[in-house]
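Trainee: okay, sequence plus prediction incoming.
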Amino acid sequence: MNILILGGGGREHALAWAFAQNPKCDRLFCAPGNAGIAEEATCVALDILDGAKVLEFVWANDIEFVMVGPEAPLAEGVADVLRAAGVATFGPGRGAARLEASKAFTKEICAACGAPTAASETFTDPDAARAYVRAQGAPIVVKADGLAAGKGVTVAMELGEAEAALDAIFAEGPGARVVVEAFMSGEEASLFVVADGEALLLLGTAQDHKRAFDGDEGPNTGGMGAYSPAPVMTAGVTERALAEIVRPTLAEMARRGTPYQGVLYAGLMIEDGAPRLVEYNVRFGDPEAQVLAMRLGAQLLDVCLACAEGELGSARANFADDHAITVVVAAEGYPGEVRRGEPIGLAETADPRVKVFHAGTKAVDGQLVSAGGRVLNATARAATLAEARDLAYGAAEAVDWPGGFFRRDIGWRALGRG
């Protein structure tokens, strides 16, 4: 079949790489793609936020399945347009995508279905928000209500940091909303399920590293690395998360007439074996998708197709007893201002356990250059996490790019468990 992937980051390269291995995949397109994705698919210039234009491309190229990678087109309702036209599509409609597009909406859903999460208040008035923060004190969490590419959250350990976060959000102008919530202690991890409105399939667990520098220091980022599985997500914790958080959420969404179809990524905080919801994402995480794709391979397309076609009840995700880890190679200055257009040299490897996924790259006159903040994902899969780590870091260190940097401690929590 002909397949279209919407997006152009490391997540989409991982999806394209996995899909291309499946014999069901005939022609693979990606919009807009990047230099790495171009090795797996035909990259096309397309406004992926415009459902009508995406549908026009689908019809013109006999596309049978569309995978919506990023959150922005989902929030714009692109999946609704495609499904209304009879196109098999992976990703929630606009109504269900509010689970990521609005943190205040997610809090409302949690309250309605009894899912454990941090106590919070939502504000549109800056003075009221500041008064609440001062009354609560630090540590406290400040979240921009809308989409923020994984960077709209400030975990403020001091009052001044919280107030600065409020100022930044409300500086966006009229209509800005902020969610202020209680600080949750514990260990953070991610749980991924696929749902088709009725059935649910557990897809795996992961743990990422949000801070820019070693030791979880520095500013919050979209993610500097990840590994799967996450040891903290034991069978018991996973079942509690499904029973107390995920399934009640899906039932509440269906009750409201917006059944959830696609991958639901639950960010969790675990303390003493009890999971609480930090946030939902309505798409595969980035860089978590890279480690999940590395472990699932070609069967990832089978799962996503079954979901899009309403056949998830008979689908399976067969994980080997292995581990995967990805190390983000980012541009100096990330998550702030970065230089683009810097030449990058990649070493080729014949090791099937290693793959360097492209996130922010493009090709200029045959030269690979940087084109974003997070630029590459050095990813590896092995029997143990330690072995996967060594392979991934070997790939990261082989990147010839003086303007790049990466954390040296990805996987420290799991590796520290011994």
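Mentor: Received it, and whenever you're ready, just let me know what you need.
Trainee: alpha carbons only for contacts and neighbour counts from here, please
Mentor: Noted.
Trainee: find the nearest non-adjacent residue to E271, please.
Mentor: Nearest non-adjacent residue to E271, counting by CA to CA, 6 or more residues apart in numbering: G186, 4.6 Å away.
Trainee: helix, strand, or coil at A96?
Mentor: helix (DSSP: H, G, I helix; E, B strand; the rest coil).
Trainee: what residues are up against it?
Mentor: Contact analysis of A96 by CA atoms under 8 Å, 6 or more residues apart in numbering lists 253, 258-260.
Trainee: now intersect the residues you listed with the strands, please.
Mentor: Using DSSP state E, no member of the contacts of A96 sits in strands.
Trainee: out of these, who's the most crowded?
Mentor: In terms of neighbour count, Y260 stands highest of those at 26 neighbours, by other CA atoms under 10 Å.
Trainee: my read is that that one contacts A195, right?
Mentor: Yes - in this structure, Y260 is within contact of A195 by CA atoms under 8 Å, at 6.4 Å.
Trainee: check the burial of the residue nearest to E271 by counting its neighbours.
Mentor: G186, neighbours per other CA under 10 Å, totals 14.
Trainee: gap between it and A274?
Mentor: Distance, G186 to A274, using CA to CA, to the nearest Å: 9 Å.
Trainee: surely R339 and A331 touch.
Mentor: Yes - in this structure, R339 is within contact of A331 by CA under 8 Å, at 7.1 Å.
Trainee: who has more neighbours out of the two?
Mentor: Neighbour count, other CA under 10 Å: between R339 and A331, A331 has more, with 27 against 14.
Trainee: and the residue nearest to that one when sequence neighbours are not counted, how many neighbours?
Mentor: Excluding the flanking residues, the one nearest A331 by CA to CA, 6+ apart is G404, at 4.6 Å. Per other CA under 10 Å, the neighbour tally for G404 reads 22.
Trainee: then this one, side by side with the first:
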Amino acid sequence: MKVLVVGGGGREHALVWKLRQSPKVKEIFCAPGNVGIAQMATCVNIQAEDVPGLLTFAQQEQIDLTVVGPEIPLTNGIVDIFQQQGLKIFGPSRAAAEIEGSKALAKDIMAKYNIPSARYATFDTAKEARAYVKQYGAPCVIKADGLAAGKGVIVAMDEETALAAVDFIMAERAFGQAGDRVVIEEFLEGEEVSVLAFVDGQTIVPLVSSQDHKRVGDQDTGPNTGGMGAYAPAPVYTPELAEAVERDILYPTVKALAAEGRPYRGVLYAGLMVTPTGPKVLEFNARFGDPETQPVLSLLETDLVDIIEAILQGRLAEQSVQWKDGAAVCVVMAAAGYPGSYEKGQEITGFEKVPEGVVVFHAGTTSREGQVVTAGGRVLGVTTTGKDIQEAIKRVYQGVESIHFAGAHYRKDIGQKAVNR
């Protein structure tokens, strides 16, 4: 079959890498792709947000299956538009994807259906939000309602930071329209875990658990980013906890979305906080996480195409999903200045020195005069597996240390929480 992957980051590189392993796949296109993806697929110069352009391309090339990576095309209704034209596409509808597109909507659904989450309030004006902060104090979490590329969440440990966060989002318009409304939540104590699940509208099959590292600095310091690395599985996610999450969060959410006229098919991502009183939802995403996809797909044994076809045909309950033993780790190498403003165009060297078995997924790269250069904030996701977490960590950092570009920075403690357990 001919497959089109929509997107151009590390997650999409991992999807292309995994889909290529399927004997069913003859040819892969990626729009827009990147210089790393170009070694595995034909990159097409169409942006992920250009839904009409993607539709025209899929029709002209007679694409058999489209797999959507990023959230913006999903919340813009790419799945509905492709399906109306009789094209097979993997991802949730526009209505279902709104669980990521609007944090306020997600919180309202969780409150209505008793899905455990932090206490919250929603505000349309900075004045009201500031008054609420002054009334309830800190610590609290300030969230832009809309899509902000993983950066629209500010954890405020004191009232001054919380008030500044409200102004940053609503008055300074740091995230544009995404900040027209804010959600203010209680601060939850505990350890985070990411749980992705395959969903066909009724059946859910959780993927192996993972843990993202959102903050830019070691020991979870500094501002939030799109994710500085991840490992899988997460030891904090015990079999007992997994059972509770399926029973109290995943199944109730899928049922709630169906009841709200938003039946969900695709990958549902639950960002959870494991608190002393049990797991609570921090956020839902309507797609594969980035960088969690890189280690998670590294451990997936089953053909991803078989799983996607089972979901599209509503027979996920009949599909076996198998995982490799061991652990996987992804370390993100970022550009100087990220998650703030950063320079582009730095030459990247050392790919040929990366040890065998370590995969370098490209995120923000392009080519210039035959050289690979930086083109984004998160530049590379160096990923590998091992018989256990210690081995995977050792191998992945050998890979990281082989690669060089001016100003490169990365966390040195990815996976350390798992080792400590």
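Mentor: That came through fine. The model shown is predicted, which means the values in this text are computed figures rather than measured ones.
Trainee: follow-up on the earlier one: which residues touch the residue nearest to A331 of structure 1?
Mentor: By CA under 8 Å, 6+ apart, the neighbours of G404 of structure 1 are 329-332.
Trainee: now swap in A129 of structure 2 and tell me
Mentor: Counting by CA under 8 Å, 6+ apart, A129 of structure 2 touches 122-123, 166, 182, 184.
Trainee: likewise R94 of structure 2?
Mentor: If a contact means CA under 8 Å, 6+ apart, then R94 of structure 2 has 74-80 as its contacts.
Trainee: that one and D413 of structure 2, how far apart?
Mentor: Distance, R94 of structure 2 to D413 of structure 2, using CA to CA: 37 Å.
Trainee: next one: Q294 of structure 2
Mentor: Q294 of structure 2 is 17 Å from D413 of structure 2, where distance means CA to CA.
Trainee: tell me the counterpart of D180 of structure 2 in structure 1.
Mentor: Residue pairing (TM-score structural alignment): D180 of structure 2 is matched to A176 of structure 1.
Trainee: centre of the chain to stretch 238-254 of structure 2, how far?
Mentor: Here the centre of stretch 238-254 of structure 2 is set off from its chain's centre by 20 Å, with CA atoms, centre = their mean, to the nearest Å.
Trainee: what's that stretch aligned against in structure 1?
Mentor: Stretch 238-254 of structure 2 maps onto residues 234-250 of structure 1, going by TM-score structural alignment.
Trainee: what comes up buried for stretch 141-155 of structure 2?
Mentor: Using 16 or more other CA atoms under 10 Å as the test for burial, stretch 141-155 of structure 2 gives 141-148, 151-155.
Trainee: actually stretch 248-256 of structure 1, sorry about that
Mentor: 248-253.
Trainee: check stretch 116-131 of structure 1 too.
Mentor: 116-118, 122-123, 126, 129-130.
Trainee: same question, stretch 319-336 of structure 1
Mentor: Buried residues in stretch 319-336 of structure 1, defined by neighbour count with 16+ other CA under 10 Å: 323-332, 334-335.
Trainee: for the match of D180 of structure 2, which non-adjacent residue is spatially closest?
Mentor: Leaving aside its chain neighbours, A176 of structure 1 sits nearest to F170 (5.6 Å; criterion: CA to CA, 6+ apart).
Trainee: go on, V155 of structure 2?
Mentor: Once flanking residues are discounted, V155 of structure 2 sits nearest to V141: 4.6 Å by CA to CA, 6+ apart.
Trainee: hmm, the one you found is touching E159, no?
Mentor: No - counting by CA under 8 Å, E159 is not a contact partner of V141 of structure 2; they are 10.8 Å apart.
Trainee: before we move on, back to that, now, the buried residues of stretch 319-336 of structure 1 that are in strands?
Mentor: Checking those against DSSP E, those in strands are 323-331.
Trainee: format those as a markdown table; extra columns: distance to A31 of structure 1.
Mentor: Below are those laid out as a markdown table (distance: CA to CA, whole Å):
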| residue | distance to A31 of structure 1 |
| --- | --- |
| H323 | 30 |
| A324 | 27 |
| I325 | 26 |
| T326 | 24 |
| V327 | 24 |
| V328 | 22 |
| V329 | 23 |
| A330 | 22 |
| A331 | 23 |
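Trainee: just to revisit the earlier point, if I look at the residue nearest to A331 of structure 1, how far off is K355 of structure 1?
Mentor: From G404 of structure 1 across to K355 of structure 1, the span is 18 Å (CA to CA).
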